[in-house]
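**Student:** Here is the input, now give the coordinates:
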Amino acid sequence: MLATPPDFDVLIVGAGISGIGMAAHMAAKAPGHSYAIVERRENLGGTWDLFRYPGIRSDSDMHTLGFDFEPWTHEKSIADGPAILEYLDRIVDERGIRENIRFGHKVISADFRDDEARWHVEIERADGSHSRLTANFLYLGSGYYDYDEPFDPGFDFGAFEGQVIHPQFWPEDLDYAGKKVVVIGSGATAVTIVPVMAEKAECVTMLQRTPTWMFSRPAKDGLANILRKILPEKLAYRITRAKNIWLQDYAFKLARKKPEKVKETLWKKIEEALGRDRFDKDSFSPPYDPWDQRLCLVPDADLFEAMKSGRAEIVTGHIAAFEKGGVRLTSGEHLDADIVITATGLKLAIAGKIAVSHNGEPVHFHERFYYKGCMFSNLPNLAVVFGYLNASWTLRADINSDFVCRVLNHMRKTGSDIAVPVLTPEDEAKIVEDDIFDFSSGYIQRSKHIMPRNSVEYPWRLNQEYVVDRKRMARDPVDDGLLAFRRADTQATAFKDQLEAAE
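**Tutor:** You can find the predicted model right below:
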């Protein structure tokens, strides 16, 4: 083995759901490996610590957004941000993970060196100082969007004299009581903000350029709450989780096979919630089929209740100009506003915007193929989490963590320092490429040029079918003939030659 060991066996980037999940899986399944979590912020939670807008909540049920190893026991399965942070805090404290988190540590760059079989990672601390860490394996749990910069649609706010706020940078002291608010957007963030702000504001208008498919469900899972009373906690959780996974999968496949049937069901439910006299079908009729973009969850029909009360409304139109006192639409209609909320979406980022390199050569992820939705072609000792678009994020985080633990254990068992999915030029030439995301969402379409490549066939793809992925990731052998295992001290030169031939 190498004469000088790295600082850690595994360096985990990000102390959100993905990073915490990996640490917990390692403690249970690869306990002989050392690790540290580096987190750029001063608190754990990732998304759930960053976003502070009114009503911040999950848009997936917590029986699937929760981890497979830790039951969700709150009465509400559609949880708010504070409840999710409480869940994560409990996990890191009960499992001794917090002592391994280094807050205020932002990863700037990471270079893997074959001859040392380790990553050299440059860190910027909160005080501006820099340091370096080394690790044999790098696990990126840094999420999928840019924490520093949201999507900018290029609005010119011109003569508008009120406040303009993006949900990603919500001010703590915003007073909107009695104010007129226009929320621009029709996605999950807007649908969350509108009913909550409507409780205090004079009126809230959700201004949508195009409608979004919405569906309502109770925030409480009745079956889950009953099962917890009569069954052991973990068994009740497993049953509820399995039920919700099946429902998610069934609903998605039904929408793809019979979109017109699903449309009619969604319209019917909204009409029932709003009442026939208030239901305007055009406001809820997107120009795409259900699940061509992610459906918007309306828990307990809260948005529709706010609309019925007259405290909120939905307006469909295009912005002509921002004027003193509000927003002018191309139709000529003027929307009064003291505050404008630009819930216009996220900007995707790959690998947490870290400058990743291999033997000093920059890694361009858009040139690499995904391997099992977890690793990348010809890039050693690195794994990442990019959650499902048609199901809960944590479902992939769990199976990726489990897979990486199996890889780590195999490396330890075989005395290997390096694990890399090898894709030769000959095999790459045979690959039929697939659209990495069969979704029409704006934030997806805007970011395809930076995304890794995707094959039509497993394993060189980021798949969107959890039930299939779970079985294959758990059952297929780690040493599958594509994931190569080597020792840096005895085979570094031969391994380097193999990689250069593959690239």
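**Student:** from here on, contacts and neighbour counts on C-alpha atoms
**Tutor:** Fine.
**Student:** Show me where the stretch 351-500 of the chain has its helices.
**Tutor:** Assigned by DSSP state H, counting those that start in this stretch, the helices in the stretch 351-500 of the chain fall at 393-414, 425-430, 442-445, 466-475, 488-502.
**Student:** correct me, but residue 48 touches residue 83?
**Tutor:** No: the pair residue 48 / residue 83 is not scored as a contact, 9.6 Å apart, by CA atoms under 8 Å.
**Student:** here's the other one to compare against:
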Amino acid sequence: MTASIEDRVDVIVIGAGLAGIAAAHALGSQHPDKSFLVLDAYEGHGGTWRSHRYPGVRSDSDLFTYGFRFKPWTGAPVASGAEILDYMREAIEEYGLEEHFRYQTRVTRADWDSVASLWHIEGVHGPEEAAFRTSCSFLWMCQGYYRHSRGYTPDWPVLASFEGRIIHPQHWPEGFDYSGKRVIVIGSGATAATLVPAMARKAAHVTMLQRSPTYFSVAPNRHPLAETLRELKVDDAIVHDIVRRKITYDHDAYFHHIRSHPERAKAELIAALPAWLSKAEVEKHFTPAYYPWQQRLALTPDGDLFQAIRDGKATVVTDTIEKITPSGIQLTSGDALDADIIVTATGFELCMDGDIDFSLNGTPFRFEDTVSYRGIMFTSVPNLARSIGYLRLSSWTLRCELIADFVCRMLATLDRVGAQSIEVREPQSRTGRRPSKGEVLPFTASYARRGKSTLPMTGPTPEWEAQDYWDEKDSLPAIDFTAETFVLRGLDGQKVDSAKVAARPMSGSRTRPAIETGAA
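**Tutor:** From the prediction side, this is the model:
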């Protein structure tokens, strides 16, 4: 039976992945009197972990920081997709959040009504995709940053001529049997690094075809401190909190190391590979032209990718594609690769707006025409926030939980001052620097470059750009929503005098238990 959609709630969260669950937990614990719904187009929770079902799918962050601060992780640092889905389900059940989730619910339109101070939401719901309409005072986008319905596959010449099977990892066929098949995996990022060793166990042979080399982090799938604390019978919540703090500290130290000493860091990463590969293989296939901090490191727990190469079950080829042939791929070098299956691990399509048609009082707008405040709010767009996590060394969930607290404080401010809406002002610069496409996605990955034109602009000072965890863990909680950066309005649309309300004491705030704060 499909649950109904209420006509009106205080908050609507779009997306039932990690960010959406973090938002739901924050709303339930910090604003228990507010009504809210979490809407998701899939038939269940999970987001990425529901759509990505390819062989070996696993996290590329440790679960102590990729997991929630409020739910201890008790397994190995790197977890399978199935384990992560179970963990998320347990979080929803343990905190009694099930009643707020509405699955198979796809939002197609959102219009802000400044007279009523409401977002009017339209979409389709249930297996029959029945139309629905609802309204909310605040809209919270937690659907991620890429298009779940379609992955990115380059338009290679004569792609349709291939006589075998072409699969994008986002659309892996359930129960697909590749036993004894020759497989080419195009790509060298985290997805390819996961697919190649997993498929190599059953396939006849797997070739990883990359345009250019990637850095890989090689480490055992264990955390010695966590293991020691568990052996000492320390409570799981305390273990989770301590190890989470330790990992975030180590990540920050390492990021500063690779930024300050890029050549040394590059040499250190490459130095780990000769244990599996020849010097010639390392130089040709695993020595990137960029520096380690410019893209996320691909994870190879226990060196599984390199074990597959060493054992002869997998091969790496660095070349570019001239065309697809009936039997495989013709390379620019003149070589050819034959295959029964081609897997296009070639990345995502950026989609920052969730494929929703947005408008203000009936007039359409595009997020790329706005200026983004810390990647969370957008100029002249009232009562809307977006949760997007870290994309380099720090994990996605660390930032989503910081943003969850940010949004809950913002809602508390609206209640305290009697305002109905809040929006962020267009930034001003004494230097005359204009907004530009900046650090909304601070990344050089191909999907970020392809989709840069669809990103919001960033402002002239650092507060208008997304920062790193060690800045934001202190700066986000310190933001004053009655400051001149923000515009507060009453039900009549008139501005609330921030100077008069700034001194009003906060009431009814709820403090999280110390153990929940973790590294966040």
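**Student:** re earlier: just tell me which of the helices of the stretch 351-500 of the first structure ends up closest to residue 165 of the first structure.
**Tutor:** helix 442-445 (19.1 Å; CA to CA).
**Student:** Give me the range in the second structure that that closest one lines up against.
**Tutor:** Mapped onto the second structure using TM-score structural alignment, helix 442-445 of the first structure spans residues 446-449.
**Student:** Need the residues that contact the matching stretch.
**Tutor:** Stretch 446-449 of the second structure is contacted from outside by 347, 348, 349, 350, 441, using CA atoms under 8 Å, 6 or more residues apart in numbering.
**Student:** can I get these in JSON lines with secondary structure, neighbour count and distance to residue 133 of the second structure?
**Tutor:** What follows is the contacts of stretch 446-449 of the second structure, written out as JSON lines (DSSP: H, G, I helix; E, B strand; the rest coil; neighbours: other CA atoms under 10 Å; distance: CA to CA, whole Å):
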{"residue": "347", "secondary structure": "coil", "neighbour count": "24", "distance to residue 133 of the second structure": "34"}
{"residue": "348", "secondary structure": "coil", "neighbour count": "20", "distance to residue 133 of the second structure": "30"}
{"residue": "349", "secondary structure": "coil", "neighbour count": "20", "distance to residue 133 of the second structure": "28"}
{"residue": "350", "secondary structure": "strand", "neighbour count": "22", "distance to residue 133 of the second structure": "27"}
{"residue": "441", "secondary structure": "coil", "neighbour count": "22", "distance to residue 133 of the second structure": "32"}
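**Student:** Could you provide these in a markdown table, with additional columns for distance to residue 236 of the second structure?
**Tutor:** Below are the contacts of stretch 446-449 of the second structure laid out as a markdown table (distance: CA to CA, whole Å):
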| residue | distance to residue 236 of the second structure |
| --- | --- |
| 347 | 36 |
| 348 | 36 |
| 349 | 38 |
| 350 | 37 |
| 441 | 34 |
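**Student:** quick revisit: now the match of helix 442-445 of the first structure: buried residues?
**Tutor:** Of the residues in stretch 446-449 of the second structure, 447, 448 count as buried by neighbour count, 16 or more other CA atoms under 10 Å.
**Student:** so how much does it differ from the first structure once superposed?
**Tutor:** Per the superposition on the first structure, stretch 446-449 of the second structure and its aligned residues are separated by 0.5 Å on average (mean CA distance after the TM-score superposition for the first structure).
**Student:** Now for the equivalent of residue 235 of the first structure over in the second structure, how many residues are close by?
**Tutor:** Taking TM-score structural alignment, residue 235 of the first structure has residue 238 as its aligned residue in the second structure. Residues near residue 238 of the second structure, counting by other CA atoms under 10 Å, number 16.
**Student:** Tell me the helix or strand right after the helix or strand containing residue 238 of the second structure.
**Tutor:** Here residue 238 of the second structure sits within helix 236-260, counting by DSSP states H and E. The C-terminal neighbour of helix 236-260 of the second structure among helices and strands, as given by DSSP H and E, is helix 262-271.
**Student:** The helix holding residue 238 of the second structure - contacts with which helices or strands?
**Tutor:** helix 63-66, helix 224-231, helix 262-271, helix 514-517 (3 or more CA pairs under 8 Å, 6 or more residues apart in numbering; DSSP states H and E).
**Student:** Now that helix on the first structure. Mean distance?
**Tutor:** Looks like 1.5 Å for helix 236-260 of the second structure (mean CA distance after the TM-score superposition for the first structure).
**Student:** ok, now how distant is residue 268 of the first structure from residue 281 of the first structure?
**Tutor:** Between residue 268 of the first structure and residue 281 of the first structure the computed distance is 10 Å (CA to CA, to the nearest Å).
**Student:** ok so, going back, between residue 48 and residue 83 of the first structure, tell me which one has more neighbours.
**Tutor:** Each of residue 48 of the first structure and residue 83 has its neighbours counted (other CA under 10 Å); residue 48 has more, 21 against 15.
**Student:** helix/strand/coil for that one?
**Tutor:** Look at residue 48 of the first structure: counting by DSSP: H, G, I helix; E, B strand; the rest coil, its state is helix.
**Student:** what does the strand ranked longest in the first structure contact?
**Tutor:** Counting by DSSP state E, the longest strand found in the first structure is strand 130-140. For strand 130-140 of the first structure, the external contacting residues (CA under 8 Å, 6+ apart) are 6-14, 19, 117-125, 351-352, 381-385, 417.
**Student:** Show me what counts as buried in it.
**Tutor:** Residues 133, 134, 135, 136, 137, 138, 139, 140 are the ones in strand 130-140 of the first structure that count as buried (16+ other CA under 10 Å).
**Student:** Count the neighbours of residue 94 of the second structure for me.
**Tutor:** For residue 94 of the second structure, the count of nearby residues is 11 (other CA under 10 Å).
**Student:** roughly how far apart are it and residue 29 of the second structure?
**Tutor:** In terms of CA to CA, residue 94 of the second structure sits 13 Å off from residue 29 of the second structure.
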